[in-house]
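Asks: predicted coordinates and the sequence they were generated for:
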Amino acid sequence: MNATPDILCIGSVLWDVIGRSENTMRQGSDMPGRITQLPGGVALNIGMALARFGLRPALLSAVGRDTDGDALIEACKVRGLLTEFIYRSDDLPTDKYMAVEGANGLIAAIADAHSLEAAGDKILRPLTDGSLPAPYAGAIALDGNLTVDLLGQMAQSPLLAAADLRVAPASPGKALRLSPFIQAKRGTLYVNLEEAGLLCQTAFANSSEAARALLARGAVRAVVTDGSNPATVGGAAGIVTQEPPQVHVTRVTGAGDTFMAAHIAAELNGHDAPKALAQALEAAALYVSGETTI
């Protein structure tokens, strides 16, 4: 091991293929724009942002032993991420995510994380083979691209009982995968307003209402965002709600990951709830405006 990680990022590590147009788009639109391929995936996006904030993240994920996988591992190393704990599969291809964005936001996206799901608990071997200390007592950023069964195991696992778990669903379609952490009363949940509604089986008018409902449902701590509307952090210490800075939005993919990473970094650096939330909202605003990268 080349260095001791400050935090583990567990989940999707893949290639992001993003098509962006400056025009407003709808279903069936055919517009000029730019298509980029960059390292991505929720766990990797969070890890890259954490590295930018001065931390040493280690990735636990599955990456194929193919050309795409080799290039992705090298790209992670260049960005300051520890990759020696990643499970490299001989028979599973490297995962990809594809999205189309217009001036009016995300139009559509497809996440192909089938290899990560197929790898299952193999990605956790560093916690059982002595590569990492166990029970693990540090911070962990975990995304919902893992299977429901594996997430359920992790919510109850003695290997993670002492960890500072930070959990995000990866997308609204995977929001219910966070239910085991509510039931186990483990971790800080990072969700948007829609995801909070899915977890609570209702709709919310704002992030404060959503955070309070998640806590009432059993969540230990919840961080709820709502785009350009106020975001809320709720837990045993109380409720904090703040307005995000208003900026011109040039991109949206990766904004939630940047917010989560900035919030984690701020809290690991000892900032209180209001200051940590303010720093996270500022970082996300800079990202969606195009002034910073993950």
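Replies: Sure, I can see it.
Asks: could you use CA atoms for every contact and neighbour count after this?
Replies: Will do.
Asks: which stretches of the stretch 101-250 of the chain form helices?
Replies: 114-119, 148-156, 179-183, 193-200, 207-217 (DSSP state H, counting those that start in this stretch).
Asks: residues near residue 247, how many?
Replies: Per other CA atoms under 10 Å, the neighbour tally for residue 247 reads 13.
Asks: and if you look at the one 3 residues further on?
Replies: Taking other CA under 10 Å as the neighbour definition, residue 250 ends up with a count of 19.
Asks: wait, doesn't it sit right on residue 288?
Replies: Yes - using CA atoms under 8 Å, residue 250 makes contact with residue 288 at a distance of 5.7 Å.
Asks: what's the end-to-end length of stretch 12-26?
Replies: End-to-end span of stretch 12-26 (CA to CA, to the nearest Å): 28 Å.
Asks: so which bits of that stretch are buried?
Replies: Residues of stretch 12-26 classed as buried under the neighbour-count rule (16 or more other CA atoms under 10 Å) are 12, 13, 14, 15, 16, 17, 18, 19, 20, 21, 22, 25.
Asks: list the residues that contact the closest residue to the last one other than its chain neighbours.
Replies: Spelled out, it's residue 25. Once flanking residues are discounted, residue 25 sits nearest to residue 102: 5.3 Å by CA to CA, 6 or more residues apart in numbering. Counting by CA atoms under 8 Å, 6 or more residues apart in numbering, residue 102 touches 20, 21, 22, 23, 24, 25.
Asks: in addition, the following structure is provided for comparison:
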Amino acid sequence: MTEREHQILAILKQNPLIAQQDLADRLGISRSAVAGHIMNLTHKGIIRGKGYILAESRYAVVVGGANMDILGRPLDTLQVGDSNPGSVTCSPGGVGRNIAENLARLGSQTRLLSAVGKDTYGQAIIDQCQQAGIDMQACLQLKDASTSTYLSVLDGDSDMHVAINDMAILDRLSVELLKAQEEMLRRADLLILDANLSAPALEYLLSNFSDRPIFVDTVSCAKAKKIQPFLSAIHTLKPNLKEAEQLSGISIANYGELPKLGHWFHEQGVQRIFLSLGADGVFYSDGQTQALIPAVDVPMVNANGAGDAFLAGLAHGWLQDWDIEQSTKFAMAAAVVALSHLATINPNMSEMSVNRVIKESIC
């Protein structure tokens, strides 16, 4: 779908009976343009019948953090302990939210279960998510808490130098509130969790929904520890090498030992593992098929968000019933698209743009 079709679909999900003129007014386009987009969505089978009845489709629920990202970028080499000339930008972020937006932009039906404050940042996050096509009906907006923020400073090579996160609001996503969304969670074709969730929330989700495929983003070494007792419930795990070594207690001397590391996770019950090796690529294994795919050498504008785009690519591949090799290459190409834009989410993210990277760069 095009960006405009995503926007129209998001509005129709909220109000299936909205008049075309009202749609046009909200989007700032003509009524005839809206009619054309509606016709295209009907031809694609996404809209069926009168009243904009939406076709039933497989959907993923992402449960995790939603932040406002504040990014500082120096004009030259970062001088620690000094004031650096540069630029500061704000954009919606958060691991769970980033995965959800990338997944929606790729064309998969996506719902986000998170918590934001009833403040300027929180409303901006909700608006951006809805414009991207994410179903936000399950997202909490709390009056007595502030939307979480993530402050990061890049170095002169556009890689993260240091970051501070204020994510206390996510602890408000309690087991009781998750239970209120049980029906939506059980009907999902895929659950995606990020380890920013509280330990009780992760325990509840991983203990009660293991009959669903669950994808987990480990986020960091410190936060990955929370999922260790529940590895058997995880279908797909995406750690980096350091996080995988910490979880397993296995240190590898070279990449030739990666299959040993993958085997340990399979013994714990993890069905698929994707080890991020940074500039060296990705190692994947599902217990039968395994490979190390080298990274694509591309200019990096902003490293923030590449891992989130990668997991979204894996999720999209799963919902499309692709095999593990095709899914991995697609996910790596999605990460390349993410790397090429200053914002955490590349607004040009789409299945078409990812396939273009695959065609040009990935064998």
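Replies: Sure, I can see it. Nothing here was measured: the structure is a model prediction, and the numbers come from that model.
Asks: looking at this, residue 252 of structure 1 is in a strand?
Replies: No - under DSSP: H, G, I helix; E, B strand; the rest coil, residue 252 of structure 1 sits outside any strand and is assigned coil.
Asks: burial measure for it, as a count.
Replies: For residue 252 of structure 1, using other CA under 10 Å, the count is 19.
Asks: rewinding a little: and the residue nearest to residue 25 of structure 1, what's its match in structure 2?
Replies: Alignment note: residue 102 of structure 1 maps to residue 155 in structure 2; criterion TM-score structural alignment.
Asks: I'd like to know how far residue 150 of structure 1 sits from residue 195 of structure 1.
Replies: 20 Å.
Asks: gap between the aligned partner of residue 87 of structure 2 in structure 1 and residue 21 of structure 1?
Replies: By TM-score structural alignment, residue 87 of structure 2 lines up with residue 34 in structure 1. Separation of residue 34 of structure 1 from residue 21 of structure 1 (CA to CA): 7 Å.
Asks: map residue 58 of structure 1 across to structure 2 for me.
Replies: By TM-score structural alignment, residue 58 of structure 1 lines up with residue 111.
Asks: tell me the contacts of that match?
Replies: For residue 111 of structure 2, the contact set (CA under 8 Å, 6+ apart) comprises 59, 60, 61, 62, 100, 134, 135, 136, 137, 138.
Asks: and the residues you listed, which of them are in helices?
Replies: residue 100 (DSSP state H).
Asks: from the contacts of residue 111 of structure 2, which ones fall inside strands?
Replies: 59, 60, 61, 62 (DSSP state E).
Asks: could you dump those to TSV with neighbour count and distance to residue 279 of structure 2?
Replies: As requested, those are exported to TSV (neighbours: other CA atoms under 10 Å; distance: CA to CA, whole Å):
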residue	neighbour count	distance to residue 279 of structure 2
59	19	32
60	26	29
61	26	30
62	29	27
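Asks: as JSON lines, the residues you listed with distance to residue 127 of structure 2 would be great.
Replies: Formatted as JSON lines, these follow (distance: CA to CA, whole Å):
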{"residue": "59", "distance to residue 127 of structure 2": "20"}
{"residue": "60", "distance to residue 127 of structure 2": "20"}
{"residue": "61", "distance to residue 127 of structure 2": "18"}
{"residue": "62", "distance to residue 127 of structure 2": "17"}
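Asks: mean distance, the strand or helix carrying the match of residue 58 of structure 1 to its aligned residues in structure 1?
Replies: For residue 111 of structure 2, the element it lies in under DSSP states H and E is strand 109-113. Taken over the aligned residues, the distance from strand 109-113 of structure 2 to structure 1 averages 0.9 Å (mean CA distance after the TM-score superposition for structure 1).
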